[in-house]
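**Q** my questions are about this predicted structure, shown below with the sequence.
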Amino acid sequence: MSEILLCACRESLSNPGELGLSGEELLCVPWLSSAESGEEARSLMRGPGIREAWVVDPCDIEPINLAASLKVDRPDARICLVSFSESGSLRSRARAANIDALYNRALFVKRYMQAKCAAAGANRSLHQPEPTKAQPVPASSPVSEKAAGSGASPSAETRSDGVGPATDRRREREVSMRLPQGSAGRGFVMSVVSGSGGAGKSTVAALSALQLSARGLSVALLDADLQFGDASGLLGSCDSLSIEEVAEHPEVLGKNAEAKGITLVSSGDRPERAEENAPLLSAAIDALAGCFDVVVVNTGSFWDESHAVVLERSEKALLLIDQRFSSLKAARRCLDLCARCGIATVPFVLVVNKVSRNCRISLEDASGFFDDAPTAFLRDGGSDVEEMLSAGMSDELLSSRNELCSSLAHLLDGVLPFANIADGGVDRERRPALFCWGSRRKA
């Protein structure tokens, strides 16, 4: 019995490429039921088995209205609305209807691939031979699989459709390469660092978390500036979890991972406990990466062992340079330090911050200083950014035409792996490279 229902018109079901699912056959997927009309979808949801619904574009009713009706019919089911042109009005209507998730193209493809992997894993577990107590057999042994398949029952390696466990495993590996994977779980870890204070790390980290959360992702913001972190103030003095409780009791993240908004984790207002909290950063990042789609890590200006822990677990690290020439030199020293410590420089993204018409340091200057390395930039957003963030007006700031928010959104599109999936597999060569250094670690 299928557990997931896809509500879409005949054209979308017949041409999955329009949904970002090129190569899939939605009408032949055993774990997925489909409905073209709202009446058919509501009828299927009343039956047993369906626990989740994806509403795309039914042929006879507005998607938001169908999603709201399904939620009323089945409040226990997970109802997800899929829209490739979402707006603030649509998000408000979805929230008012208690719809569980609003997916854009990237998130929809990601959820589909996760469900596909889960179905493939469940299918393999049904065919996995159980070893006898008298003669235990390792489940991963190739010899035991052949021996188990030599009896009267047909072997899983010789299925009539030509798809065996080896093919399933290969497909699962291909899918996992497309999905963002964190260092300890499914979350993508992105850190924000600089070689000196005042470069804008806290502001960029807070804005990144807000923008990613607005896209429908579950986001955790870890303030690893253990002495003087101010992420809480920039998020409107929101409640936060402590690094100690997240590292030592990760079960506290259960409800936060499902809740809307950003989960903030910090050391609080106790700078004297920085040395005690530093050894807990590794466990805290692992716990957060296992529960959230994205983990944004803010760091302090003083480099120590905690920076090494954060960078080793980061898929990407934004290295900020402000409009001081001393900031350029400090960034160079940071990269040299990473090279001496054996930390790969591949995750780094060199970012020139506070770019304006009258800025002292241009992209060309920064690129030349780092041996013509590709660079990205963030425009100067002015005093409005910090004032509106501190006042809890993040929604108004993100919806405004502030240059910092706009340039940061463009930067995140290139940094996060979801952007390529959202474009239906667009060639990455069309996008400008951000940072392409190889590791300087000596063999």
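**A** On my side now, so go ahead.
**Q** only C-alpha atoms for contact and neighbour calcs from this point on.
**A** Will do.
**Q** ranges for the helices of the stretch 251-400 of the chain?
**A** Ranges of helices within the stretch 251-400 of the chain are 253-258, 274-277, 281-289, 305-312, 325-341, 363-369, 384-390, 394-399, based on DSSP state H, counting those that start in this stretch.
**Q** just the residues contacting the fifth one, thanks.
**A** By that I understand helix 325-341. For helix 325-341, contacts defined as CA atoms under 8 Å, 6 or more residues apart in numbering pick out 194-196, 199, 319-322, 344-345, 361, 366, 369-370, 439-441.
**Q** narrow those residues to just the buried residues.
**A** The neighbour-count criterion (16 or more other CA atoms under 10 Å) marks 194-196, 199, 319-322, 344-345, 361, 366, 370, 440 among the contacts of helix 325-341 as buried.
**Q** out of these, which sit inside strands?
**A** Using DSSP state E, 194, 319-321 are the members of the buried ones among the contacts of helix 325-341 that sit in strands.
**Q** which one of those is nearest to E386?
**A** The nearest member of these to E386, counting by CA to CA, is L320 at 17.3 Å.
**Q** give me every residue that touches the closest one.
**A** L320 neighbours (CA under 8 Å, 6+ apart): 192-195, 199-201, 331, 350-353.
**Q** thinking L222 is in contact with V265, fair?
**A** Yes - counting by CA atoms under 8 Å, L222 touches V265, with 4.8 Å between them.
**Q** show me which of the two is the more surrounded one.
**A** Taking neighbours as other CA atoms under 10 Å, L222 and V265 compare with L222 leading, 30 against 24.
**Q** and the more buried one, which of the three is it?
**A** Assigned state for L222: strand (three-state reduction, DSSP: H, G, I helix; E, B strand; the rest coil).
**Q** who's in contact with it?
**A** By CA under 8 Å, 6+ apart, the contact list for L222 reads 264-266, 285, 295-298.
**Q** highest neighbour count among those?
**A** Neighbour counts for those peak at V296, which has 30 neighbours (criterion: other CA under 10 Å).
**Q** surely it meets L210?
**A** No - assessed by CA under 8 Å, V296 is found out of contact with L210, at 10.2 Å.
**Q** any shared contact partners between the two?
**A** What both V296 and L210 touch, as defined by CA under 8 Å, 6+ apart, is an empty set.
**Q** could you count how many residues lie near the nearest residue to A101 once chain neighbours are set aside?
**A** Residue nearest to A101 in three dimensions, not counting chain neighbours: C80, with 4.7 Å by CA to CA, 6 or more residues apart in numbering. Look at C80: counted by other CA under 10 Å, it has 24 neighbours.
**Q** pasting the second one now:
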Amino acid sequence: MTKRKRYLLCGHGESLPMAEDGTTSLSSVLEELAVEVCAEAVSARRRVNEEHFDFVWVSCCEGAEPINLAAACKRDSPQTAVYLVTVDRTGSVASRAQAAELDGIVSPAELGEHLLKEAARNVDGDRGDGGSAALRLAESEDARQALSVAKTLEANRAGFLLTVVSGSGGAGKSTVATLAALLGARRGLRTALLDADLQFGDLAALMGDAPSVPVEEIVRTGAVSDELREAPLVLVSAPRALERSEVVAASMGSVVDVLVASFDFVVANTGGGWDDVHLLLLERAAASLFLVDQRASSVRACRHALDLCLRCGIATGSFLLAVNRCTRHAPFTSIDVSSALDGAHVAELADGGREVEELLGAGMAQSLVEASSPLCISIEGVLDELLPLASHPASAGVQAPLARIGLAPKADAGLRGKQRKRKGRASRREGALAKDAS
């Protein structure tokens, strides 16, 4: 007797529209096929890890975005056929599904029709060998176009996406993201600064008269003009109208695709409140800079946010944690924060003092970089760790494309730190000798 296939539906069963004939109900179809239903993301992942399923269909689940849950299920059980159930077949979704090595994308209607056919086969007495249980759906023209766009973007992608986040507001994300973008451009990298704080982003005020394009324009056109692509640094500003933030958020994946295909280095600033945009940017990032400030509440919020990332299946291996506004008498150092976060590696960003707030408030961020503020020097060290292949300014007229690369070995960062300390001690000895001589 042929073994019966096992199915798992991650989502609510009522989300599948079925062309019922009056005699076949959705519940009877799911019961006939012995489809297990999980409406909550954590339960779904636990079942995938506990049991063997031949097919997993991921629809709308509580606790995680469907594409993230589908990717996590595929990673947990590579031998299982995992399908994303959605009506959204844009290039962004197709690209993410392809990167996660999912077995396909189907609409709720297509899955409903497939289940009805499988139930009918069982009723007719053909339990089958499971061969027809795999979805063999003809690709629609929209799906083919979306996949073509996704492959084109993936082939052309060369940009390094750095996402700047924190567990709560006020940690200094806007300042650090702005200075990181300016320092990246100074290295000779064609840089885009994305203000993904879609409701209250104010990077346009910090950047002064830098070349910029509203994020709505990229959503509308799906491209960056040739003139802006050749600029050393371009600001992609937040929506001009607050009520447009939700519309832009739904297309943020496509915006990221365009930017990483158009620039060498993309820095994404985020808002204080966590949402799907945060998770998307963290999932897409080549590296993420997680800021903690000098408040105890900031450390607690960091733990909450990191726990959320783990529950959503977002790998934290590319995260670099940094404690901001470090001074000699600061309440927290990197050692304190590392201890609170179970020994995680934590960098330090120096407090730039009143000069940072004054120059940024006047839209003179470039002046802050040129003045070699202690904060800028700290961020430069972070970029040395994150961008090991572009740690020095490019030669004049040379724009070396930056491939997607991982974090630099921590040993190299430690060596650079020791070298800087030795230089500092040597300078102090020379100063003391000169004073004695005089």
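**A** Arrived safely, thanks for sending. Everything quoted here is computed from the prediction, not taken from an experiment.
**Q** and the TM-score between these chains?
**A** TM-score for the superposed chains, counting by TM-score structural alignment, normalised by the length of the second structure: 0.54, backed by 251 aligned residues with a CA RMSD of 2.6 Å.
**Q** alignment lookup: D384 of the first structure to the second structure.
**A** If you follow D384 of the first structure across to the second structure using TM-score structural alignment, you land on E355.
**Q** so what's the residue count around its match?
**A** Residues lying near E355 of the second structure (other CA under 10 Å) number 13.
**Q** cool, A185 of the second structure as well?
**A** Count around A185 of the second structure with other CA under 10 Å applied: 21.
**Q** that one -> the first structure?
**A** Under the alignment (TM-score structural alignment), A185 of the second structure maps onto S213 of the first structure.
**Q** its match and E172 of the first structure: what is the separation?
**A** 27 Å (CA to CA, to the nearest Å).
**Q** what does A147 of the first structure give?
**A** 25 Å.
**Q** how far does stretch 214-231 of the second structure sit from the chain's center?
**A** Centroid separation for stretch 214-231 of the second structure versus its chain: 20 Å, with CA atoms, centre = their mean, to the nearest Å.
**Q** buried stuff in that stretch?
**A** Buried residues in stretch 214-231 of the second structure, counted by 16+ other CA under 10 Å: 214-216, 218-219, 223-224, 228-229, 231.
**Q** likewise stretch 356-373 of the second structure?
**A** Residues of stretch 356-373 of the second structure classed as buried: 356, 360, 363-366, 368-369, 373 (neighbour count, 16+ other CA under 10 Å).
**Q** what of stretch 387-396 of the second structure?
**A** Per 16+ other CA under 10 Å, stretch 387-396 of the second structure contains these buried residues: 387-388, 390.
**Q** secondary structure and distance to A210 of the second structure added to those, as TSV?
**A** TSV is the format used below for those (DSSP: H, G, I helix; E, B strand; the rest coil; distance: CA to CA, whole Å):
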residue	secondary structure	distance to A210 of the second structure
L387	coil	24
P388	helix	27
A390	helix	23
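**Q** what's the closest of those residues to L198 of the second structure?
**A** Looking across these and measuring by CA to CA, the closest to L198 of the second structure is L387, at 26.9 Å.
**Q** ok so, going back, mind checking the SS state of the residue nearest to A101 of the first structure?
**A** Under three-state DSSP, C80 of the first structure comes out as strand.
**Q** which position in the second structure aligns with it?
**A** For C80 of the first structure, the aligned position in the second structure is a gap, per TM-score structural alignment.
**Q** also V204 of the first structure?
**A** Under TM-score structural alignment, V204 of the first structure pairs with V176 in the second structure.
**Q** what about the closest residue to that match other than its chain neighbours, how many residues nearby?
**A** Take V176 of the second structure and drop its neighbours on the chain: the residue closest to it by CA to CA, 6+ apart is I379, 7.4 Å away. By other CA under 10 Å, the residues close to I379 of the second structure number 22.
**Q** what residue in the first structure is paired with I379 of the second structure?
**A** I379 of the second structure maps onto L408 in the first structure when the alignment is built from TM-score structural alignment.
**Q** I'd like to know how far its match sits from L44 of the first structure.
**A** Counting by CA to CA, the gap from L408 of the first structure to L44 of the first structure is 43 Å.
**Q** with E245 of the first structure instead?
**A** E245 of the first structure is 43 Å from L44 of the first structure, by CA to CA.
**Q** then N123 of the first structure?
**A** According to CA to CA, N123 of the first structure stands 23 Å off from L44 of the first structure.
**Q** when the two are compared, which one has more neighbours?
**A** Counted by other CA under 10 Å, N123 of the first structure and L44 do not tie: L44 has more neighbours, with 16 against 13.
**Q** circling back: of A147 and E172 of the first structure, who's got more company?
**A** Ranked by neighbour count (other CA under 10 Å), A147 of the first structure and E172 place E172 first, with 18 against 10.
**Q** wait, that one sits on A119?
**A** No - using CA under 8 Å, E172 of the first structure makes no contact with A119, being 10.6 Å away.
**Q** distance from the helix or strand where I379 of the second structure lies to the first structure after superposition?
**A** Element membership for I379 of the second structure (DSSP states H and E) is helix 374-386. For helix 374-386 of the second structure, the mean deviation from the first structure after alignment is 0.8 Å (mean CA distance after the TM-score superposition for the first structure).
**Q** so where does L162 of the second structure fall, helix or strand?
**A** Using DSSP H and E, L162 of the second structure sits in strand 160-166.
**Q** find me the equivalent region of that strand in the first structure.
**A** The aligned range for strand 160-166 of the second structure in the first structure is 188-194, by TM-score structural alignment.
**Q** stretch 98-105 of the second structure too?
**A** Per TM-score structural alignment, stretch 98-105 of the second structure has no counterpart in the first structure.
**Q** same thing with stretch 272-283 of the second structure?
**A** The aligned range for stretch 272-283 of the second structure in the first structure is 301-312, by TM-score structural alignment.
**Q** what residues does that stretch touch?
**A** 191, 193-197, 224-225, 278-279, 281-282, 285, 297, 299, 317, 343-344.
**Q** 7 Å instead?
**A** 194-197, 278, 282, 317, 343 (CA atoms under 7 Å, 6 or more residues apart in numbering).
**Q** do the same with stretch 191-207 of the first structure
**A** So stretch 191-207 of the first structure is contacted by 230-231, 234-235, 296-299, 301, 314, 316-322, 327, 330-331, 334 (CA under 7 Å, 6+ apart).
**Q** try it again with 6 Å
**A** Contact with stretch 191-207 of the first structure is made by 296-299, 301, 317-320, 322, 330-331, as judged by CA atoms under 6 Å, 6 or more residues apart in numbering.
**Q** could you figure out how far whatever helix or strand comes next after the helix holding I379 of the second structure is turned away from helix 374-386?
**A** Per DSSP H and E, the first helix or strand lying C-terminal to helix 374-386 of the second structure is helix 410-437. With axes from the mean of the first three to the mean of the last three CA atoms, to 10 degrees applied, the angle from helix 410-437 of the second structure to helix 374-386 works out at 140 degrees.
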